[in-house]
Every structure is written in C-alpha cells, then in structure tokens.
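Asks: this is the structure alone, sequence omitted:
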C-alpha cells in the first residue's frame, strides 16, 4: 500500500531484512512510506529508496522483535526455491483451449495460457510483468487455486478442489 492509501499489486524479486526490490506499477517518490504485505512473510513497512525501471527499492524498517520470524520465513522460502524434487502428483495434459483468465487482488485480471494441466493443478504462462506471490489465492477461469511456485514467465497453481474426472480431458475449458 502506497502513501495515498491505494493498494498496488507487486512482486519482490530480491529481499533481505533491510531492503526489498519490488516490481510494481506504482507512482511513488523517493522517501515515500510504503507498507508491503508479502504472502507467507507478513507486513513489511519501509520507505522508497530508489525508483527502478520495473518498480522501486524499499528500505525496510522491521522492529527487532519481528526480525527473527521474518528471517525464518525468508530462509524457508530460499530453501524451498532450491528444491529440485518434482512436486507434481497427477498426470498432465495439454488442453486444446489454452487461453485462461487469472483474477486476484480485488479487481486485477491477467491473461494467461495453460502450459499443462492436471486434475489438481496447472502450469500457466502469463502475459504480464505483474506476477502474484507464491501462496496467493487466485481464480483460474472459474476454479479457485493457490500459487505454489513461480515458473519462467508464469506460475504453477494447485486447485482448491480437484477438477472433475468426468470432464477432465483435452476439451476442458477453465
């Protein structure tokens, strides 16, 4: 949330306990107070240090009592991103109708293309520089899902409820 009170979708590309690089389509000024909420990390208050081509760098101001828990969450995310274990649990298909609409953060709508699909999840390429955080609850077409990881140019999601077996084939439309 920027100083004007508007909420802006953003993505952290790098983060430490002292600063964060954010990709965001927000008009902010150096020195402006910003409160950043990162899923699975929490609320991170700070001030804009530098404007970048894709967003801005934020100097974080974490109280001492919050540094330990935030550091533990950052470490957990770093370890998880380094895992190379295959996380897929169900067979995948590539549907004929691959175009899909992604909705999140009140009224944010992104266009995507399904790369592959299972009854329990999907890999989706996004036509946007805005990418929701891992852990964000989104709507993929008419199905609710949670983002479980970022892909090169997209996201992997897990559906809140598995797709119906009777309609799960190459003709499915999300």
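Replies: Cool, got the structure. The structure displayed is predicted, hence computed values, not measured ones.

Asks: C-alpha from now on. contacts and neighbour counts both.
Replies: Noted.

Asks: wait, a helix at residue 66?
Replies: Yes - counting by DSSP: H, G, I helix; E, B strand; the rest coil, residue 66 is part of a helix.

Asks: separation between residue 109 and residue 1?
Replies: The gap separating residue 109 from residue 1 is 19 Å, by Cα to Cα, to the nearest Å.

Asks: so which of these two has more stuff around it?
Replies: Taking other Cα atoms under 10 Å, residue 109 and residue 1 do not tie; residue 1 has more neighbours (16 against 13).

Asks: so what's the more buried one closest to, chain neighbours aside?
Replies: Leaving aside its sequence neighbours, residue 1 sits nearest to residue 7 (Cα to Cα, 6 or more residues apart in numbering; 4.4 Å).

Asks: alongside the first one, take a look at this:
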C-alpha cells in the first residue's frame, strides 16, 4: 500500500518512540546500527514511521516500540524521512494492537495527561533537522527529544564524545552515546518558547564551499535573531 492511500484510511495519529536496525548499515564492529524512530500514524495493519535513515521498499524491519513491543514488517512505501511499514501479525496480536491504539487515543485526549507532559522533555512536531560540524559539513539528523539544555539525536553518523557541532541553530558538544544515537549539550541554555524553531531545520543542500565553524555558527544565529 502507498502512504497516500494509508492517509485516507482509519488510523490513529500517535507518537510512540522506538528503535530499528537496517541490515546494510553497520557500526565499527560490523554489527547492524540501531537508529531511533517514532510513529506518526498507526493502524492494526500498518504504520508510518519517522526515521533518520529510510530503508528500501521491500526491506524487512523488526522495530521495537515501548508501547507496542517488538514488531515485524516490510516497507511498502517511502517518503522523505519516513517509511510505511506493513505489519506481519497473527489475529490475536492485531487485536491486542487495536486495543492499545484505542487506549492511546483516549490517553492523548485526556487534558490532565497533557498538563503532566509540559514538564517532560519535548518531542518536536517534526523530528528532522540538520547537523553542522566544525569543518562546515552538514548531515541530516533525527531529533529524538529536546530540552532547553540539549537534545538527543539519531543520524547515520556517530560523532565522538566531545565533538563540537550545531543542531539546527543551537551550538553544543556531543556528551555521550545512546542506544541508537547520541546526546548533545548546548553551550548556552535555550529559550523554551523558541526551542523548536531554533533546533528544527529542514534538510538543505550544503553550501558550495566549507566555511569556518565560528562563521557558520554566527550566520545561523543571525538567521533567527
């Protein structure tokens, strides 16, 4: 099925964080790399998953989600930064997922739950952004979550701890590696109200030539000030 057709079907718009691996992406030890991901629309038969690295149509994926557990499926369609996963399930498993989706939909509409979440780390409405490194090179990335002091990132690169970089327009350093990604601590605490606008930047073509890191950061701040 295509993403276009799925968007016309009955499904739940729900954000659930998870992890997945792609067989053709390996780490330095030769093991499959784990990447962070999150759902954006789910039914008992298929789901749209936002990801930092999109697989190929036909690839078999075994993602894990905290609210759903481990799932199995096949990529049937891809769009920029996401893929549509056809779920391989037994009837009892499908019914269990359907019941879970009904509960999550009610959970999201509960105003007391929304109030509690204001104190949690923020999950951006759109998870895709850009990393800029000290040499001026840029890489697409996936923002797992963020706060005024830092962000958790997943990408097809795994920078060393201590690496200076910018997530969108927020300058910081890699402080630790995570399962499926890495954590960045910002040099300066950010304004909560402007946080998503500063961090989330649409993927763009790299500049024609590399610019010094300081100049690159200055130009970023000028864009948003």
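Replies: Nice, I can see it. Just so you know, these numbers come straight off a predicted model, no measurement behind them.

Asks: residues in contact with the alignment partner in structure 2 of the residue nearest to residue 1 of structure 1?
Replies: Aligning on TM-score structural alignment places residue 7 of structure 1 opposite residue 34 in structure 2. Each residue near residue 34 of structure 2 by Cα atoms under 8 Å, 6 or more residues apart in numbering is listed here: 19, 20, 21, 22, 179, 180, 181.

Asks: which SS state does residue 34 of structure 2 fall under?
Replies: strand.

Asks: and residue 70 of structure 1, what does it touch?
Replies: 17, 41, 42.

Asks: what about it, which SS state?
Replies: helix.

Asks: that one maps to what in structure 2?
Replies: In structure 2, residue 70 of structure 1 lines up with residue 97, judged by TM-score structural alignment.

Asks: returning to what we had before: of the contacts of residue 34 of structure 2, which stay in contact in structure 1?
Replies: Using both residues aligned by TM-score structural alignment, their matches' Cα atoms under 8 Å, structure 1 keeps these contacts from the contacts of residue 34 of structure 2: 21, 22.

Asks: can you give me the helices for structure 2?
Replies: If DSSP state H is used as the criterion, the helices of structure 2 fall at 3-6, 91-109, 111-117, 195-199, 213-224.

Asks: what's the spacing between stretch 111-126 of structure 1 and its chain's center?
Replies: The chain centre lies 14 Å from the centre of stretch 111-126 of structure 1; the measure is Cα atoms, centre = their mean, to the nearest Å.

Asks: and that stretch, end to end?
Replies: Stretch 111-126 of structure 1: ends 6 Å apart by Cα to Cα.

Asks: again with stretch 55-69 of structure 2
Replies: For stretch 55-69 of structure 2, the first-to-last residue distance is 21 Å (Cα to Cα).
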